[in-house]
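Student: Pasting the sequence and the predicted model now:
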Amino acid sequence: MRQNRSSKTTQNNKSSKFKWLIAIVLSTLVLTIGGLVLTNNLFTNSASSKELLVLKAEAVSVQHWKVPAKQQSISSAPKDPPGPAAGKKVVYLTFDDGPSIHLKQFLEVLEKEKAPASFFFVGNEFANGDKETYQRMIDSGFVIGLHSYTHNPKKLYRKKDPTFISEMSRERDDFERISGIRTNLIRAPYGSTYLTNTQVEQTKQNGFRLVDWNIDSNDWRYSPGNSGAVYQNVLSQVNAYEGSNEPLVILFHERKNTLDALPRVIKMLRDKGYVFQAYHENETLHQNFKKDPNL
């Protein structure tokens, strides 16, 4: 009798444990299916939920969540600071006052020649460009910088309430809003010569990186159709650096005569042994009229 009772008790215990196991499995399945349905609804029925999840993914780095490439923010500066290629004669082509109606033509020439360059845009000219073109520039190895909103020295450098810093800050924010690209690279209209010591310090404090030039094409002086004068002016200045390994930073503008002269200029520089690089905001080369290694 004792053996029978013991046997029945054991069987009852086993049956009870089995029932609990089934209950746990079923509960897990229900929760999993419910979670999948909820997640699907979040991604298919709510755009704001998508954005929220992406923001969480970017913020909670400890989880190592990966944001799809198309949703990642774009930066015009590489993580590793670039600099003039060791043992090479390096030239940086830079173009001011865009985006202009000629921008895409400039890009076509530079892409064909495999010559990356840096462009400095004026805020009041943003309407001449578009987000797709800006994205194309970054993807192709070009760099986009800022060149103030008004390009007006009477406002930028006036003694009372100069607008240099405020215009650059506004332009940085507005360009990021319309393009998805945040850039800290700037060029002062007419050069940093006009900046006061206070403005130089404010430039640094606001996280900007400024670059001037050491060769001026003076292309703005020449009328359309006079591309030969642009070429000769650049050639004479490049020749002055003959025998020097000093990197060249050439100032151009988005003008038709510059566009026409560009293929000849690139060929001339290449024939002289120069390699082309784009000037980035974390460039190790500091080229500015203030000769400031921290600007």
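Tutor: Received the coordinates, thanks.
Student: Every contact and neighbour count from this point should use C-alpha atoms.
Tutor: Fine.
Student: Can you list the helices and strands that whatever helix or strand residue 4 lives in packs against?
Tutor: Applying DSSP states H and E as the criterion places residue 4 in helix 2-45. For helix 2-45, the elements it packs on are helix 47-59, judged by 3 or more Cα pairs under 8 Å, 6 or more residues apart in numbering; DSSP states H and E.
Student: another structure for you, compare them:
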Amino acid sequence: MNVSSERLFKRIIIAILSLLCAVLILLCVILGVQNQRCRERLGGSAADPALADSSAQPLPPEVPVWQALYPELYADDTGRSTVNTDKVVYLTFDDGPSARTPEVLEILERYGVKATFFVAGRGDAQSMEWLRAIAQAGHTLGLHSYSHDYGQVYASVEDYLADCDALNTLIYDAAGTRPQVLRFPGGSINPYNAAIYPELTAEMLRRGFAYFDWNVSGMDTAVGGASAEEIREAALRGLEERRVFLLLHDSAGKQTTVEALPGIIEAYRAAGFSFDRLTVEVTPVVFGYVE
């Protein structure tokens, strides 16, 4: 091979090697860009060591939008679920206030009994006065529902919170107190809230409220009405319970509930039960969670 041919051959080899180096550098750049974009889509940066760790936890889910709603709709953080007394009756009255409320209050005062009223949204002057009377007598005022329209209340978590906030404000305006306890309309699990009750109950607990269902009912909403004796007999089915969370109603048509109340109190007292009102410290009774 002459000198000129040898020089040409070396130039060709150098050109080929240079081209290979350029291709390798270009491939590295392309792979680096793709890796960077992938990391950005995962929510990190190329320098984020957590992305290189196969044991890193997934990113937390978004906070539900309803957590930012209604900043006044919170219970005081005073502790919860510490009282679990044996042989106690928690009388609870739903759906008031009404013309029955003064009658119920008079009976409770006569027997020296405290109770809990899960009230609805009635903002007329007389109802506001009844709400004040409940609080002033030392009973517990609890949230139930402003509208008591199940379809509206349980349309979404946001709709439930709107209803609760309206009632919370009304009670505060009437009695100067903000409720700490609540009862979901129809109970914590019912056909109307089946799609949202896990989120609903979790959100109200997050806001510091204690919610209570019942384990004994006076059956005073029976179709066609119930007599005072029928209500009394139903209510006394709790005599075998260790703790009785008794559901009664305080709406205007419940005259027989008022008539049954003295006999209910007397029978439980004769069986050695005491009476108390609900607070956030009381260990609640709640319906079983359905998967």
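Tutor: Perfect, thanks for sending it. No experiment lies behind these values; they were computed from the predicted model shown.
Student: So after superposing, what's the score?
Tutor: For this chain pair, the superposition-based TM-score is 0.64 by TM-score structural alignment, normalised by the length of structure 2; 207 aligned residues with a Cα RMSD of 2.7 Å.
Student: hang on, the earlier thing: what separates the helix holding residue 4 of structure 1 from the chain centre, distance-wise?
Tutor: 54 Å (Cα atoms, centre = their mean, to the nearest Å).
Student: same question, stretch 165-180 of structure 2
Tutor: 17 Å.
Student: So which bit of structure 1 is it matched to?
Tutor: In the comparison with structure 1, stretch 165-180 of structure 2 aligns to the range 169-184 (TM-score structural alignment).
Student: one step back: let me know the angle separating the helix holding residue 4 of structure 1 from helix 47-59.
Tutor: 110 degrees (axes from the mean of the first three to the mean of the last three Cα atoms, to 10 degrees).
Student: Can you show me the strands along structure 1?
Tutor: 74-75, 89-98, 118-121, 143-146, 181-182, 185-186, 209-210, 215-216, 248-253, 274-277 (DSSP state E).
Student: what comes into contact with the first one?
Tutor: Think strand 74-75 of structure 1. 180-183 (Cα atoms under 8 Å, 6 or more residues apart in numbering).
Student: Show me what residue 204 of structure 2 lines up with in structure 1.
Tutor: Alignment note (TM-score structural alignment): residue 204 of structure 2 maps to residue 203 of structure 1.
Student: Could you list the buried residues of whichever helix in structure 2 runs longest?
Tutor: Of all the elements of type helix in structure 2, the one with the most residues (DSSP state H) is helix 3-41. Neighbour counts over helix 3-41 of structure 2 (16 or more other Cα atoms under 10 Å) mark 36, 39 as buried.
Student: tell me which strands and helices it is in contact with?
Tutor: Of the remaining helices and strands, none touches helix 3-41 of structure 2 by 3+ Cα pairs under 8 Å, 6+ apart.
Student: Could you give the residue range in structure 1 aligned to that helix?
Tutor: Taking TM-score structural alignment, helix 3-41 of structure 2 hits no residues over in structure 1.
Student: pretty sure residue 263 of structure 2 is touching residue 232, no?
Tutor: Yes. Between residue 263 of structure 2 and residue 232 there is a contact at 6.8 Å, judged by Cα atoms under 8 Å.
Student: Looking at these two, which is more packed in?
Tutor: The neighbour count for residue 263 of structure 2 versus residue 232, taken as other Cα atoms under 10 Å, is higher for residue 232 (25 against 18).
Student: What residue in structure 1 is paired with that one?
Tutor: So, by TM-score structural alignment, residue 232 of structure 2 is matched to residue 231.
Student: Same question for residue 111 of structure 2.
Tutor: Match for residue 111 of structure 2 (TM-score structural alignment): residue 113.
Student: Tell me how many other residues surround its match.
Tutor: Going by other Cα under 10 Å, the residues that sit close to residue 113 of structure 1 add up to 14.
Student: how about it, what does it touch?
Tutor: So residue 113 of structure 1 contacts 263, 266 (Cα under 8 Å, 6+ apart).
Student: Ok, the one 4 residues further on next?
Tutor: Residues touching residue 117 of structure 1, when contacts are defined by Cα under 8 Å, 6+ apart, comprise 92-95, 110, 141-143, 276-279.
Student: picking up where we left off before, I figured the match of residue 204 of structure 2 hits residue 165, correct?
Tutor: Yes. Between residue 203 of structure 1 and residue 165 a contact is recorded at 6.8 Å, counting by Cα under 8 Å.
Student: Show me which of the two is the more surrounded one.
Tutor: Each of residue 203 of structure 1 and residue 165 has its neighbours counted (other Cα under 10 Å); residue 203 has more, 21 against 18.
Student: how close does that one sit to residue 136 of structure 1?
Tutor: For residue 203 of structure 1, the distance to residue 136 of structure 1 (Cα to Cα, to the nearest Å) stands at 28 Å.
Student: now what about stretch 170-184 of structure 1, what contacts it?
Tutor: Outside stretch 170-184 of structure 1, the residues within contact range by Cα under 8 Å, 6+ apart are 73-77, 123, 130-131, 134-135, 144-146, 148-149, 207-209, 281.
Student: Could you identify which of the contacts of strand 74-75 of structure 1 has the most neighbours?
Tutor: Highest neighbour count within the contacts of strand 74-75 of structure 1, by other Cα under 10 Å: residue 183, with 24 neighbours.
Student: which other residues reach stretch 94-110 of structure 2?
Tutor: 114-115, 117-120, 122, 127, 130-131, 134, 137, 144, 247-252, 254-255, 258, 261-262.
Student: What is the aligned counterpart of residue 156 of structure 1 in structure 2?
Tutor: In structure 2, residue 156 of structure 1 lands on residue 153 (TM-score structural alignment).
Student: quick one, what contacts that match?
Tutor: Taking Cα under 8 Å, 6+ apart, one finds 145, 147, 159-160, 163 in contact with residue 153 of structure 2.
Student: Quick check: the gap between it and residue 96 of structure 2.
Tutor: In terms of Cα to Cα, residue 153 of structure 2 sits 17 Å off from residue 96 of structure 2.
Student: repeat for residue 272 of structure 2
Tutor: 29 Å.
Student: I am finished for the moment; much appreciated.
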